[in-house]
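>>> have a look at this prediction, sequence included:
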Amino acid sequence: MAGILMRSQAFNDHDRLPDRFSRDGGNVSPPLEWSDIPAEATELVLLVEDRDAGRTPFLHWLVTGIEATSGGVSEGENPPGGRAWPNGFGTAGWGGPHPPMDDDPHRYFFRLYAVNRPLELPGAPQPPDVHATLRKLELASGNMVGTFAR
């Protein structure tokens, strides 16, 4: 399967996310850039989850319907053409990192998927729902990881 290249002007892969992206520090979504999207992709899906939050990953950001030709998203913005779904905090859009105090740093997985048709998801999808649907539709994916502790 092909790979999508992801990067950010705000943090490097496996580096600490700046405080302004955290729930306590401004709750602003980070800027992201992507390339190498397959020509047959009709849309992109962005999924950000904390896989260290417990048995079920905590959903921080889910956006579907992103324009396949978009190339990225600016800080504090919703990706072009995208529909922001409810995050684990119950609000649509970005929900910044907020791990328990004094926990080891949590890892926040930023994953971008290229698909060839819209995802059919339940009203308040959880990461396992999204992953199950994507397994059937994924043309390519890319990821980067940010860390955060309080």
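Nice, thanks for sending it over.
>>> please make it C-alpha for all contacts and neighbour counts, starting now.
Fine.
>>> pretty sure S22 contacts R16?
No - S22 is beyond contact range of R16, at 10.8 Å (criterion: CA atoms under 8 Å).
>>> for those two, indicate the residue with more neighbours.
For S22 versus R16, the count of surrounding residues by other CA atoms under 10 Å is larger for S22: 22 against 18.
>>> who's in contact with that one?
Counting by CA atoms under 8 Å, 6 or more residues apart in numbering, S22 makes contact with 28, 95-98.
>>> at 10 Å what do you get?
Neighbouring residues of S22 by CA atoms under 10 Å, 6 or more residues apart in numbering: 28-30, 94-99, 148-150.
>>> then this one, side by side with the first:
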Amino acid sequence: MPRKAQLPHESLPEVPSFELRSDDVAEGERLADEHVFDDWGFSGRNRSPHLSWSGFPAETKSFAVTCFDPDAPTGSGFWHWVLFDVPAEVTELATGAGTEDAKVGVHARTDYGTKAYGGAAPPPGDPHRYVFTVHALDVETLGIDSDVSPAVAGFNITAHTLARASIVPVYSSSS
């Protein structure tokens, strides 16, 4: 069995956590087809999951929401969702909120090349982990635009993270 890739936050400076919950996804559980890609031979609905959070630091000025697959066979993982500049008063995203015409925050390009949530689409084989993370940030805006790469967005998110919380469901195209 191949060795699992490191989770994206394991090599970053430690920060406090807070409560992150979802009506749609759960730690270690299989992603529903609703959150799977809708192309490349997949018949999902490509909808981002519901996320709700609380208990973040009082000094939080905005949030970022990301979804990353560390198990993608790329050597660098795969970014499925990068949303930032979410106002501090927003503490919940409804199912399907990760569209290109999202009403809250700014979407950066994903590794699909779109500025929206892109669902799971792993090659056949072992299940992949999908790390949904909400980052509590110390700035109202990151000062970047939607054309940045996920790596540049991630650099800026990490530089301003006060706390983060994650949920890690799984998905396999074989299951």
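It's in. Given the structure is predicted, the values throughout are model-derived calculations rather than measurements.
>>> superposed, what's their TM-score?
Once superposed, the chains reach a TM-score of 0.90 (TM-score structural alignment, normalised by the length of the first structure), with 148 aligned residues with a CA RMSD of 1.7 Å.
>>> tell me the one of the contacts of S22 of the first structure nearest M6 of the first structure?
Using CA to CA, P30 is the member of these that sits closest to M6 of the first structure, with 12.4 Å.
>>> now the aligned residue in the second structure for the closest one. Nearest residue, chain neighbours left out?
The alignment partner of P30 of the first structure in the second structure, by TM-score structural alignment, is P49. With sequence-adjacent residues excluded and distances taken as CA to CA, 6 or more residues apart in numbering, P49 of the second structure is closest to T95, at 4.6 Å.
>>> at which residues are the strands of the first structure located?
Using DSSP state E, the strands of the first structure run over 2-3, 5-7, 15-16, 32-35, 43-50, 58-67, 72-73, 83-84, 106-115, 138-148.
>>> nearest to P125 of the first structure, of those?
Among the strands of the first structure, strand 58-67 comes nearest to P125 of the first structure, with 8.9 Å by CA to CA.
>>> what is the closest one packed up against?
Helices and strands touching strand 58-67 of the first structure, by 3 or more CA pairs under 10 Å, 6 or more residues apart in numbering; DSSP states H and E, are strand 43-50, strand 83-84, strand 106-115, helix 127-137.
>>> how far off centre is that strand?
6 Å (CA atoms, centre = their mean, to the nearest Å).
>>> neighbour count and distance to R55 of the first structure for the contacts of S22 of the first structure - can I get that in a markdown table?
Formatted as a markdown table, the contacts of S22 of the first structure follow (neighbours: other CA atoms under 10 Å; distance: CA to CA, whole Å):
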| residue | neighbour count | distance to R55 of the first structure |
| --- | --- | --- |
| V28 | 18 | 26 |
| S29 | 22 | 25 |
| P30 | 21 | 26 |
| W94 | 28 | 21 |
| G95 | 24 | 19 |
| G96 | 27 | 19 |
| P97 | 27 | 17 |
| H98 | 19 | 17 |
| P99 | 19 | 14 |
| F148 | 23 | 19 |
| A149 | 18 | 19 |
| R150 | 15 | 21 |
